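K.L.:
What follows is a predicted structure for the sequence shown.
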Amino acid sequence: MGKRRVVVTGLGIISPVGNTLAEAWANILSGYNGVKPLTRVNADDYPAKVAGEITDFNPEQYMDKKDARKMDRFTQYAVAAAQMAVEDANLTINESNADRVGVWIGSGIGGMETFEKQFQTFMKRGYRRVSPFFVPMMIPDMAAGQVSIFLGAKGVNSCTVTACATGTNSIGDAFKVIQRGDADAMITGGSEAPITQMSMAGFSANTALSTNPDPNQASRPFDANRDGFVMGEGAGLLVLEELEHAQKRGAKIYAEIVGYGATGDAHHITAPAPGGEGGARAMNLAIEDGGLKPEEIDYINAHGTSTPYNDKFETMAIKQVFGDHAQNLSISSTKSMTGHLLGAAGGVEAIFTVLAIQKSMVPPTIHYETPDAECDLDYTPNESKKREINAAISNSLGFGGHNATIVFRKFKA
């Protein structure tokens, strides 16, 4: 028995570049900068002055006010993006199929905002004034849990927490659930709301964040003057379906997901392994899992965080995997426009990768001004470009040495 084929039939996004699929994709292609001055916390308290914040988001468009009050923002984002994705897929979930529709949504750090607010309440007023919803608002799996409840999906329900690789691991794991026959459809991706006092403090303390106060220079992946990543927030969710299931109901198909690779660096809690060898192994595994050869890949949505080590080592990993073909690849880091959405990054970037294939368009890496001799591939500087893309990969690399790669291919019946 061959592997079940899995396709993408729905997309939903809440992001710094737009809260609808059409808006986000149009902005990505135009090189719109979603990084703005930091407002969600007091910028004077931190060396980092900019962020990729969500604007014009009203949770009551997607849920009752009473329900919204019982959710951290990362869960609100997930519920909103999930509703968009399921609507986009025109997927009806009812008693006839609920137990074959699953949810796999990750979050890198979960409800940090809830944790901070409730801890302050506890310190000032004691445990009796802590919200009874504190724990279910805070824990990272509640995005998956609430999406399941809101949509009535009763199949596999899980949450991956692998730092910045979370979204990609979640999609890869959901892909395997369908491929092995445990579900016919999965709602999957990542969600994050990390622009909080302690998150900003922690990432500032470990010098991971850019301290460039100019929104038009702070997130500049692969540029020689990059100095750290910019915090972002949002959610990116996909509906994956078994091919025959999708075809039987006449669903539109964006692309096919064909490969998944996940590895561990076993090296350091924050720094990538020398030469990006863990990322290289993840890419090799994913391409092999997809039954492809490296030279069949046309585009890479890179992890591309705008940190000195990541961009250098990811470039080295790409060269290791692709050899001479690395010079023929189109590469971009959409984090140049969104900032780094941590656990949601892989979900949002998977959406952009799928659309790049479907639309034959490569998103740009904006803010690219000064070439780095150690980052010398085609990063699609500053302007999107037309290119036929038959197969593409999306990379995510996380603290703890987590590496994840997924492979999408243009759908052919």
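P.N.:
Ah, there it is. As the structure is a computational prediction, the values presented were derived from the model and not from experiment.
K.L.:
switch to C-alpha atoms for all contacts and neighbour counts from now on
P.N.:
OK.
K.L.:
is it true that Cys159 touches Gln146?
P.N.:
No: if you go by Cα atoms under 8 Å, Cys159 and Gln146 don't touch, sitting 11.7 Å apart.
K.L.:
Same drill for those two, tell me which one is more crowded.
P.N.:
Cys159 (25 against 20; other Cα atoms under 10 Å).
K.L.:
mind listing what that one touches?
P.N.:
Taking Cα atoms under 8 Å, 6 or more residues apart in numbering, we find Cys159 in contact with Trp104, Ile105, Gly106, Ser107, Pro140, Asp141, Ala144, Ser170.
K.L.:
Show me the two of the residues you listed that sit farthest apart.
P.N.:
Farthest apart among these by Cα to Cα are Pro140 and Ser170. That separation is 12.7 Å.
K.L.:
okay, pairing it with this:
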Amino acid sequence: MSRLPVIVGFGGYNAAGRSSFHHGFRRTVLESMDTQARQETLAGLAVMMKLLRVVDGAYQDQDGKTLSLAEIDARLGEQILASTLVRRIEKSYLDVDAAHWQKSITLSETSGSQLSFIASRKQLPEPLPANWTVEPLNAAEVRVTLHDNCEFKVDSYRALPVKSAGQLPSGFEPAELYNSRFHPRGLSMAVVGVTDALRSTGLPWQSIVDRVAPDEIAVFASCIMSQLDENGFGGLMQSRLKGGRVTAKQLALGLNTMPADFINAYVLGSVGTTGAITGACATFLYNLQKGIEQIAAGKARVVIVGSSEAPINQECIEGYGAMGALATEDGLRQIEGKEQVDFRRASRPFGENCGFTLAEACQFVVLMDDALALELGADIHGAVPDVFINADGFKKSISAPGPGNYLTMAKAVASAVQLLGSDAVRQRSFIHAHGSSTPANRVTESELLDRIAAAFAIEQWPVTAVKAFVGHSLATASGDQLIAALGSFKYGVIPGIKTIDGVADDVHQQHLSIATEDRKVGAQALDVCFINSKGFGGNNASGVVLAPHVVERMLRKRHGEAAFADYCARREQTRAAARQYDQQALLGQLDIIYNFGNDLIDDQAIELGDTQVKVPGFAQPLVFKQDDRYRDMLD
């Protein structure tokens, strides 16, 4: 009997704010939330953004005046809304109007005179150019005379054609929340993001560790662009060209395995299975597939899955821009037909669009097998029974879409039909589309979704796309989709694609329903969501996510009413602890887990035997499992 991978915690950060307890989702559908939910989410964002401080549990402005939730909404609401979601890249982060680069210029001597300058001996290049003559002036300086032409590179500044991105909320700096030492931004985001996910479970991590064997915990997390800021590969590659020196950390911390490595080494202290799987923009789903396979096969009982990506830098913008993949200022100006561009509408899935919008995000989920979740009283937010991955076959262009996504989506829908029945899929399912906001995607993805709907007799299939609000976070993109799907299950709201005026004429939608306003369908009206992701290189993935009320029905049947009733009683304590964390987090008390250099395992204290291994710090031993898979080949 396969174990069901259930989601018992989730968290992270993107342009909408903190993901746990659906705050990020609530930001994207704020107009559909009740007053209490709206004001609570805005207050939490205000604290994150350093617009408010908290004194004795009360919100205060910078002048020390205590503000109610209603006053925060009235005074700061517009500023908070303008400083979240997709927007113009902020100058303090990257000056898109004056991006630094080096311009090559050629100097030539004028007729009858030679060009010369004075320089320090230490600044002379090695070896000297052949057309340089050096004359000593004193112990420290020389006169350099140039003969013929000489090329120099000088600092220059230019405007970037791409000016919008899905930045984290203004003023929120993950590295400030713990003792980070030259950590690249993506790794700082991973530390704070996975902490949010772990705290959201309402279960102390040690209590989980004590119930499982050391090798029954797994972590699968990665990024695709590595760490490209100055503390990672960016600094490594640029240091010599800038006249600097490579540090001892830049190469190691730049690796795209580091999100998983940091989580194991500094957050969990795990000795279990680990991996950093990449699949372009489908990377989160690639890691999720590995996680659910480990649980279903009984190889792991607890799995942390996630991604953390920080690609809002000049190199990524210029790289994707050179491919013609990003929404530029001129492109948006042509779409809108006016000189003043609304950068908040830069990401426009399935509408008139001109490219995707880069974003930064970290998203993590905590998975358990269903039996352990019931035993611990974990709160269950959904389940992921399947993720399907297929390549495109032969390709002419590595970045072009291909047939693999037809296979992943068809298999995902067929899987859900077998599990839940045709009626549930036809009437109570919806799609979180890849929805990258490129002209090619709006045609190709809508066509495949429309054809699959026809094949399974689905009419008016609801389609949404979270990239409209938070942009395209590359490796983390399908994590943004999954977290948003959990929000829809909780509140019964399918977000409308509110950055477009209408669906583009070339979008296939005979069997699809793409709305520009939020749809309130009710919390029990949604049974399953299909997460679709298409990545460069033919990396296609589609996941099946079950709503919590469906999972509860399944658990009652598997474990019995009595066992489920006992579980519900234990769950109340877990929910209370989780709510306590949420209330603290809204006040800015995020309690980041970062354990550097403590509780190290002494190799000599490991107890080795022929049936098990006992690891210091773990209550349960690692017992060697009986493996009879190939025994019949030797009998």
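P.N.:
Everything's here; your move. None of these values were measured; they are calculated from a predicted model.
K.L.:
Could you get me the TM-score between them?
P.N.:
TM-score for the superposed chains, counting by TM-score structural alignment, normalised by the length of the first structure: 0.92, backed by 403 aligned residues with a Cα RMSD of 1.9 Å.
K.L.:
list residues touching both of Pro140 and Ser170 of the first structure?
P.N.:
Gly106, Cys159.
K.L.:
the more surrounded of those two?
P.N.:
Ser170 (30 against 26).
K.L.:
what helix or strand is the residue mapped onto the more buried one from the second structure on?
P.N.:
Superposed on the second structure with TM-score structural alignment, Ser170 of the first structure falls opposite Asn287. Secondary-structure assignment from DSSP states H and E places Asn287 of the second structure in helix 283-296.
K.L.:
mean offset of that helix relative to the first structure (after superposition)
P.N.:
Following the fit onto the first structure, the mean deviation recorded for helix 283-296 of the second structure is 1.2 Å by mean Cα distance after the TM-score superposition for the first structure.
K.L.:
and after that helix, which helix or strand comes next?
P.N.:
Assigned by DSSP H and E, the successor of helix 283-296 of the second structure is strand 302-309.
K.L.:
Where in the first structure does that following strand fall?
P.N.:
Using TM-score structural alignment, strand 302-309 of the second structure pairs with 185-192 in the first structure.
K.L.:
what residue of the first structure takes the place of Ser473 of the second structure?
P.N.:
Checking TM-score structural alignment: Ser473 of the second structure goes with Leu341.
K.L.:
Same check on Tyr406 of the second structure?
P.N.:
So, by TM-score structural alignment, Tyr406 of the second structure is matched to Ala280.
K.L.:
Its match against Ile318, yeah?
P.N.:
Yes: contact status for Ala280 of the first structure versus Ile318: in contact at 6.6 Å, counting by Cα under 8 Å.
K.L.:
which stretches of the stretch 201-350 of the second structure form helices?
P.N.:
205-209, 233-238, 250-254, 258-262, 283-296, 314-322, 329-336 (DSSP state H, counting those that start in this stretch).
K.L.:
how about these, which one is nearest Ile105 of the second structure?
P.N.:
Closest among those, once you apply Cα to Cα, is helix 233-238, at 20.2 Å.
K.L.:
How far off centre is that closest one?
P.N.:
Here the centre of helix 233-238 of the second structure is set off from its chain's centre by 23 Å, with Cα atoms, centre = their mean, to the nearest Å.
K.L.:
ditto for stretch 190-204 of the second structure
P.N.:
Centre to centre, stretch against its chain (Cα atoms, centre = their mean), the figure for stretch 190-204 of the second structure is 15 Å.
K.L.:
Then stretch 328-347 of the second structure?
P.N.:
For stretch 328-347 of the second structure, the distance to the chain centre is 26 Å (Cα atoms, centre = their mean).
K.L.:
Return the set of buried residues in it.
P.N.:
Thr328, Glu329, Gly331, Leu332, Val341, Asp342, Phe343, Arg344, Arg345, Ala346, Ser347 (16 or more other Cα atoms under 10 Å).
K.L.:
Equivalent analysis for stretch 566-582 of the second structure, please.
P.N.:
Tyr567, Cys568, Arg570, Arg571, Gln573, Thr574, Arg575, Ala577, Ala578, Arg579, Tyr581, Asp582.
K.L.:
Outside of it itself, list whatever touches it.
P.N.:
Under Cα under 8 Å, 6+ apart, the answer for stretch 566-582 of the second structure is 20-21, 199-203, 374-379.
K.L.:
what range in the first structure matches that stretch?
P.N.:
By TM-score structural alignment, stretch 566-582 of the second structure lines up with nothing in the first structure.
K.L.:
element containing Glu459 of the second structure, please.
P.N.:
Glu459 of the second structure belongs to no helix or strand, assigned by DSSP H and E.
K.L.:
Residue in the second structure paired with Arg409 of the first structure?
P.N.:
Aligned partner of Arg409 of the first structure by TM-score structural alignment: Leu546.
K.L.:
Am I right that that match is in contact with Ala383?
P.N.:
Yes: applying Cα under 8 Å, one finds Leu546 of the second structure in contact with Ala383, separated by 5.1 Å.
K.L.:
so what's the counterpart of Val135 of the first structure in the second structure up against?
P.N.:
Alignment note (TM-score structural alignment): Val135 of the first structure maps to Leu251 of the second structure. Contacts for Leu251 of the second structure (Cα under 8 Å, 6+ apart) come out as Gly232, Phe233, Leu236.
K.L.:
Show me what the last one lines up with in the first structure.
P.N.:
The equivalent of Leu236 of the second structure in the first structure is Gln118 (alignment by TM-score structural alignment).
K.L.:
which stretches of the first structure form strands?
P.N.:
6-14, 36-37, 50-51, 101-106, 157-158, 185-192, 234-242, 255-264, 299-301, 330-332, 361-362, 385-386, 391-398, 402-409 (DSSP state E).
K.L.:
for those strands, which one sits closest to Met123 of the first structure?
P.N.:
strand 185-192 (25.8 Å).
K.L.:
For Asp223 of the first structure, see how far away the closest residue to Thr168 of the first structure other than its chain neighbours is.
P.N.:
Excluding the flanking residues, the one nearest Thr168 of the first structure by Cα to Cα, 6 or more residues apart in numbering is Gly346, at 4.5 Å. Going from Gly346 of the first structure to Asp223 of the first structure by Cα to Cα, to the nearest Å gives 22 Å.
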